[in-house]
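J.: Quick one, what's the 3D model for this:
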Amino acid sequence: MAKGWRSYTIKELGKHIWTGDQIFLAASAKAHTKTRHTTYEINAGALGLQRGGWLEAAVDSAPNPMATPEAGAVARFIVQLASNPSYRSYLDRPVTLLQREDVIALFEAVDATVERSGVGTAIQYSQKVRQFLSRPTVPLATGDLIRDVRYYTSLKTPVPRARDTLSDRPHPNLEDSRLARPASAIEFTDLEDLRTKQVAHFEGRNRVLVELCATVLDAHDFVVESIRAARRIAIDDLNLPPFLCDHIVDKKKIPHYAIRMIHSEALLPVCVYLMDANELYKKPYCIRLPTQKIEAFSPLLTHGGFQEQFGILLSENYLSVHVYMACLVLLMLETGWNSSTVLTLTSDRIEEIDGKYYLHGYKSKSGQNQRSETNASGSAVQSTPQRSESNGLVSKIYEEDDLAKPVKMENPIVVRAINLLLSHRANIDKNSKTDTRQLFLLMSLKIKQGNQMFRVPDIGQATRQFCDFIGHPPFLIDDLRKQAVNTKYVRTRDLRLAQADLGHANPGSTLTYVNGAALRQSKESIIKDFGSILSDSYLFAAGKLFVNPDAKDRKSRLTRTLLLFPPSSLHAEDGDSIADRWLNSDGTFSFQIGEEEIAYCVYQKNYYRKSCAKLVSENPRRFAKYHLPRILFCEALHRFIAQSPLGSKLKDIEGEHK
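T.: Model (predicted):
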């Protein structure tokens, strides 16, 4: 152990041990249904660490086993701290002799050591080590506990990375160019148009993925019907050599030399017969099956290997890998849960009441219960009770009435996926024994001693293969959670609902989900668009920009702000405003008065009231020639509107401008 520590995987250690010159930290990490045990060994003798001090108290107080990431950080940085004699003296000193200043000094040393190591997210490593050292319940010399000592770290909290969604990425396989491009490339005319197109883009991308999953479920149904049809054909009716028929029926297998004698139409009936005769759905084992070139399997095949073909052959009882992934994708898009929450879904957490499915998931990271309701028609609503100690944007997210306002996602195929999963699990319970009640278990097709017959597969690899199979750009499985939450967010623009769906106590965590590239770049586009129009409006108001009066585009319409009066006192006196036209026509020019004209009249009257003296002093001749007639026109128009049926509207607008 040149570096002072090492880690290795053995059977469960059970507890932490300090024996002789060695410290053994027991650690474990659980991935889906598998638990991996790791032991971290620290060479205390070589480092000069003594028993009876702060370090031994921390080891005794640590949970058994520790989480693997925490144990790894502790082993790594305790060794580095012990390499410094002054820091080692704190670790060797009994807790009862420590002062508050000693605790702060060692915590500062932890921060400095972690920062010097150059690890990413240094504050997280520092927190793990400081948490480990804060667990002893023996009081300090001052009577305080270590965990009560206030310490403020100097390390910076990393800015969370914005989480891109499926809509943030291009989809070159789509014929619809609007959906093929990322949502950040949406062209829009105004904010309302942008929001409408964003909703259409997110929902469109979801619909594309759901339809692809539906084709996979259709292929599964086709395979199942083909298997059932093949079962109805007797072996004697397959036009095979008589000796081969007798061998298949008597021996329940095929001679190696006779496989080529089986014609293509007889392949599936022979495989189904051997599957039933040998009960391969109860215990798969090596048996010669002519699964190659079975035409009915082609809708679910990728590479065409035997294991994949054998998995498809068992489709009547269990889901093959692509159908399994299609169901997982559908449920994640529907619920917006983490993959770990969906993968741990069990049959008893699915209720069918009055044609609706109620899915109860368990959020493994925080221990929150997740609840999602799916109608037979595919409508879904999810509620996540907020933890009592949560704070920030909301303290209580869902009231009782909120459950009566479901957000409908027209996705009836999800009910079909749930039924397939329930049938899949029922056959597992019927034909095998498992250590877990999860729905999302896949039959292991690798015949190896000690392998579990049903397990959670490598989801990352299965997701990549599924994306290739359906022709979709690759994504990570938890990207579907981001996509589902962002789809709802672009509809409602309510961060509180997004926070509720995600089950976050801290709204800052929610922002990392809803601040993907599409929404972030659309906000930047709005600012850029506003700035462009604002700069042109300044130039136009100063008479330095000409706008075609016949132009109908949005930018020209917003830039050309001429209504009743010139846009500014600096504008060229071309007599193009309504006030000037009416004055130049000796009152014969007619125009309509609406809400915009009333608001402009109120604004202009307030402007003249405040600026009249300034306009006179700046240029008396200009005031007499241009401004005075406009002031009289404005006052007359104001009185006319006040005495007209629009008088109430005038009072309302004046009240808003006070």
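
J.: rest of the way, CA atoms for contacts and neighbours
T.: Noted.

J.: what does stretch 351-359 contact?
T.: R349, I350, Q370, R371, S372, E373, T374, N375, A376, V415 (Cα atoms under 8 Å, 6 or more residues apart in numbering).

J.: buried set for that stretch?
T.: Of all the residues in stretch 351-359, those buried under the rule 16 or more other Cα atoms under 10 Å are K356, Y357, Y358, L359.

J.: For the second one, give its distance to L330.
T.: In this case it means Y357. With the distance defined as Cα to Cα, to the nearest Å, Y357 ends up 14 Å from L330.

J.: I'd like the distance from stretch 261-270 to the chain centre, please.
T.: Put simply, stretch 261-270 sits 47 Å off its chain's centre (Cα atoms, centre = their mean, to the nearest Å).

J.: Ok, stretch 95-115 next?
T.: 38 Å.

J.: will you turn the contacts of stretch 351-359 into TSV that also has distance to S154 and neighbour count?
T.: Shown next, in TSV, are those (distance: Cα to Cα, whole Å; neighbours: other Cα atoms under 10 Å):
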residue	distance to S154	neighbour count
R349	45	15
I350	48	19
Q370	37	21
R371	40	20
S372	42	21
E373	46	23
T374	48	27
N375	51	21
A376	54	18
V415	52	21
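
J.: Another sequence for comparison is provided below:
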Amino acid sequence: MSNSAAIHGATHQWTDDQVILAVKYTRGQSDRPRKVKIDLAACGIKRYGLLESCIDDAECPLQQSVASHFAGCVKAIAKDGSVAKLLSTPPNQLTRKDIILLFKKIDNYYLEKNVQSSAASAEQARNIIRDGQALLQTGITLAQVGYKTSLKAPPRRFRKDISDRVDIGAESTEIQLPLSADTKSNVYEFTGNSEEHYRKRLERIVKTCEEVLDEHDNVKHAIDAARRMPLPKSLLKKSIKMLTELGRINEKVANRRTAEERLIIALKIIDHHKLYSSTVSGIRVFIEDIPLLDRLSGGKGARTRFGVLLSSHYLSRYVVTACFIILLRYTGWNSDTLIGLSIDRIRRTAHGYQLFSLKEKTQQYQESQVISDDLTTNIEEKAAVRAISLLLWHNSSVDKLAIRHSKSIFVSFNLSYKGKLEADVFLHGIHFHEFTRVWDLPRFTATDIRPQTVRYDYLKSGGDLAAQQAKLGHASSVTTRHYLGGLDTAHNEANIKRYCEMLKASILYVTNREEIDPNISDEDANVIRKMLAPPTRFSSNEENYLIDSWLANPTEEIRVEEALVELCVYQRAYYIRNFRKLRDANPKRFATNELPRILVCIALYKTIKEGEFRKLIQKLEKN
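T.: As a prediction, this is how the structure comes out:
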């Protein structure tokens, strides 16, 4: 048994024909064991070889993703008999060449899969082999083999935010369309439009989540009222006796009742058998065709509807999701940090709550104040206080009546097992997609709220990057810019559009084909007049332009500053690298926006390179 196995109290289990990897799945402070199996017989692998030695030395239990990738990789590459033989051979009989061959097979397997995470997954699989403690035939360890992979991690992509998606449920056409559909605004108009778009999308999401909380309150009130009502008078004495003494009722009798009567009957059955605490075999609760349960269940199956029927004791799945979204919006934390929020990390204050949680990647504590003060707070803050209050009530019931598998306050039930009710975290992408579909929101997941919030706050602050970096707790501004990437791209496009508009107007003006539009600002008019013919430093008062002096004296030297040279070189390098990408991404935009800038850049570059800055250009290009 390895040291890590002893620490975690788990081992990878071996038999003659298979190995079961001990696996943990950690999310929201939940640590539930799972198993991943490798069938040795089917793979043609024998025991006591390299594979067994490396697995025994590996971390135990393994992370679920690592174990799954490794098992899948072993099953695939072992189809090659030479690999199966290699994995069956003891390490002290293998050479460095054998291990490199194995690593290449792993890389080729993930290369053929052609998925974005190929490089990372291949590295995880190789690490299990590389971390083995056994010595090879030459006396070196597996870690000393020194293999260099040919796989490269893909460049980090900018995250799309919620404003990049269509929202047909929004009130105005401008907010229904994605922000990228705004192709008419210049950079000044676009900044204001962007801030408004981000704000309204966030407000709509928070407002919808508050409607979910309102619906929970309505359902809870209706259920409490129905629980106090007597059994329907239309029931026969036999049915009443069966219901009160045994907690059962004939299906045909239940189906002939009205929706209100079926609700009363269902609550009697739940209370009789204490189904709010545990499920009982053979007991049916007839909850079909009860409109009260429709909205919070999304019209789904009996399990989901039954979860809504327990609203007197717990929050149903959609209500927990709504609370989670509200707190994501208010705290600005990432989803994993927020899921780690537990009851002991919530402190009641005079005006609201103080929240603490641990950031998983950096192990940094995150803190947020949730304050409810009618005179000063925004709607998100009041919603956040309400969400925390509901979650604390929900978790109190979970601790009293159910089994908890996670310390996170965002637990709910799947109701798919027998016995005691078990609470765990259910906030995966599929649950968010169901939530957005039922409540008519643009499709998003937990990881989409933070970029939306960050970009709105960035615009609202007037583009203060340092303030956003401090607020997010990022060590580097590069990480912060990753959240703003899509926004920067959109602003650049708007900036390019304005440049091209001004360039077009300037060309028409200097060639006497069109006058300057009298409706534009004086500043823009001045730019149009001087863009292609900027004034010299000698004769600005007489409106003489540099182009006039060039025409009057063709031998006159063109004066260029070093900063312009550097900008021109970098801009040209960018266009060389990204020409095909820019052209193929949007041919129409490329022809109208990008191509004029490229032509001007090339012409300026050639002109500068023929002058005294030739060596500076060579130095910049070399670096």
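
J.: coming back round to it: looking at the contacts of stretch 351-359 of structure 1, point me to the pair that's furthest apart.
T.: With Cα to Cα as the measure, no two of the contacts of stretch 351-359 of structure 1 lie farther apart than Q370 and A376, at 19.7 Å.

J.: T376 of structure 2 - how many residues pack around it?
T.: 9 (other Cα atoms under 10 Å).

J.: measure it to L179 of structure 2 for me?
T.: 30 Å.

J.: was I right about V103 of structure 1 contacting D144?
T.: No - between V103 of structure 1 and D144 there is no contact under Cα atoms under 8 Å: 11.1 Å.

J.: neighbour-wise, which of the two wins?
T.: The neighbour count for V103 of structure 1 versus D144, taken as other Cα under 10 Å, is higher for V103 (23 against 15).

J.: which residues sit in contact with the more buried one?
T.: By Cα under 8 Å, 6+ apart, the contact set of V103 of structure 1 is I146, V149.

J.: if I look at it, how far off is E70 of structure 1?
T.: In this structure, V103 of structure 1 and E70 of structure 1 are 20 Å apart, going by Cα to Cα.

J.: Would it be right to say that D529 of structure 1 lies in a strand?
T.: No - under the criterion used here (DSSP: H, G, I helix; E, B strand; the rest coil), D529 of structure 1 is helix, not part of a strand.

J.: Determine which residue in structure 2 is aligned with it, please.
T.: In structure 2, the residue matched to D529 of structure 1 (TM-score structural alignment) is R498.

J.: tell me the contacts of that match?
T.: Contact analysis of R498 of structure 2 by Cα under 8 Å, 6+ apart lists N186, V187.

J.: What separation do you get for it and G486 of structure 2?
T.: From R498 of structure 2 over to G486 of structure 2 (counting by Cα to Cα), the distance is 19 Å.

J.: which element is the residue nearest the centre of structure 2 on?
T.: Nearest to the geometric centre of structure 2 sits T447, at 2.5 Å (Cα atoms, centre = their mean). Element membership of T447 of structure 2, judged by DSSP states H and E, is helix 446-460.

J.: which other helices and strands contact that helix?
T.: Where contact means 3 or more Cα pairs under 8 Å, 6 or more residues apart in numbering; DSSP states H and E, helix 446-460 of structure 2 is packed against helix 187-227, helix 317-331, helix 465-472, helix 477-510.

J.: Can you say which of these is packed in most?
T.: helix 317-331 (a mean of 24; mean count of other Cα atoms under 10 Å).

J.: What span of structure 1 is that helix aligned with?
T.: Against structure 1, helix 317-331 of structure 2 falls on residues 321-335 (TM-score structural alignment).

J.: Distance from the matching stretch to the middle of the chain?
T.: 15 Å.

J.: ok, average deviation of it from structure 2?
T.: Taken over the aligned residues, the distance from stretch 321-335 of structure 1 to structure 2 averages 2.1 Å (mean Cα distance after the TM-score superposition for structure 1).

J.: Identify the residues contacting that stretch?
T.: Here stretch 321-335 of structure 1 makes contact (Cα under 8 Å, 6+ apart) with 206, 210, 213-214, 216-217, 220, 300, 311, 338-339, 342-343, 372, 380-382, 409, 411, 414, 417-418, 421, 440, 442, 462-463, 466, 477, 480-481, 483-484.

J.: which residues of the stretch 501-650 of structure 1 fall in helices?
T.: Secondary structure of the stretch 501-650 of structure 1 (DSSP state H, counting those that start in this stretch): helices at 507-514, 517-541, 554-559, 578-584, 595-618, 620-622, 628-642, 647-656.

J.: Format those as TSV; extra columns: distance to R425 of structure 1.
T.: TSV is the format used below for the helices of the stretch 501-650 of structure 1 (distance: least, Cα to Cα, whole Å):
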stretch	distance to R425 of structure 1
helix 507-514	33
helix 517-541	39
helix 554-559	58
helix 578-584	76
helix 595-618	65
helix 620-622	88
helix 628-642	75
helix 647-656	64
